[in-house]
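>>> what follows is a protein structure lacking sequence information:
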């Protein structure tokens, strides 16, 4: 028998975004060791390239993470698990 779990429709809609996020994490880990050199050997050009690559990956991951998070939150609202504006529960409110 095939034991692959089937995802709900709402998760299937964001699956490609989750895959992209995971791929970016993998790329980030792979290039981290390649782009890192001892600071005494790093030139300004090398640093600029490294920082640009790190920023680009980070910004794409941030966008995907926000999209995925908002999709999950919207599903909670759709299921009636959250009101439109839920009460915030923080340590400052618990006095």
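The structure has been received and is ready for your questions. This is a predicted model, so every value here is computed, not measured.
>>> C-alpha from now on. contacts and neighbour counts both.
Fine.
>>> so which bits of the helix or strand containing residue 53 are buried?
Assessed by DSSP states H and E, residue 53 sits inside helix 44-78. Of all the residues in helix 44-78, those buried under the rule 16 or more other CA atoms under 10 Å are 50, 53, 57, 61, 64, 68, 71, 74.
>>> let's have those in CSV, adding distance to residue 7.
Formatted as CSV, the buried residues of helix 44-78 follow (distance: CA to CA, whole Å):
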residue, distance to residue 7
50, 38
53, 33
57, 27
61, 23
64, 19
68, 15
71, 15
74, 17
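>>> next up, a second structure to put side by side with the first:
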């Protein structure tokens, strides 16, 4: 697993990319699913805030090294799977 700093940078860049794609779809897209695009943007921002909050919490520091590694691995896996779900939702809207 990469460092926590790199994971935070990945969170910010992936969420920014998803939100940028949503803005592009809102501005130049041909679909009329504006509310769905906005809901994807809101879900993405919520995912970003929640994941960063979980990373910055003091709870994992009380765990052993192995448990911390498992905790962060689970966070990484959950974040990436939810990000892929957001991208798939956005792609399903685009004709």
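Now that the structure is in, tell me what you want to look at. Just so it is clear, the model here is predicted, and its values are computed rather than measured.
>>> what's the distance between the helix holding residue 53 of the first structure and the middle of its chain?
For helix 44-78 of the first structure, the distance from its own C-alpha centre to the chain's C-alpha centre is 6 Å (CA atoms, centre = their mean, to the nearest Å).
>>> now, the most widely separated pair of the buried residues of helix 44-78 of the first structure?
Across the buried residues of helix 44-78 of the first structure, no pair lies farther apart than 50 and 74, at 36.1 Å, counting by CA to CA.
>>> what residue is smack in the middle of the first structure?
The C-alpha lying nearest the average C-alpha coordinate of the first structure belongs to residue 65 (CA atoms, centre = their mean; 3.2 Å).
>>> separation between the corresponding residue of the second structure for residue 63 of the first structure and residue 60 of the second structure?
Residue mapping for residue 63 of the first structure onto the second structure gives residue 85, with TM-score structural alignment as the criterion. Separation of residue 85 of the second structure from residue 60 of the second structure (CA to CA, to the nearest Å) stands at 26 Å.
>>> ok, now which ones touch the aligned partner of residue 43 of the second structure in the first structure?
The equivalent of residue 43 of the second structure in the first structure is residue 20 (alignment by TM-score structural alignment). By CA atoms under 8 Å, 6 or more residues apart in numbering, residue 20 of the first structure lies in contact with residue 64.
>>> the residue of the second structure positioned farthest from its centre and residue 56 of the second structure: what is the separation?
Most distant residue from the mean C-alpha position of the second structure: residue 64, 26.5 Å away (CA atoms, centre = their mean). Residue 64 of the second structure is 17 Å from residue 56 of the second structure, where distance means CA to CA.
>>> again with residue 94 of the second structure
Taking CA to CA, one finds residue 94 of the second structure at 35 Å from residue 56 of the second structure.
>>> cool, residue 12 of the second structure as well?
Taken as CA to CA, the span from residue 12 of the second structure to residue 56 of the second structure is 14 Å.
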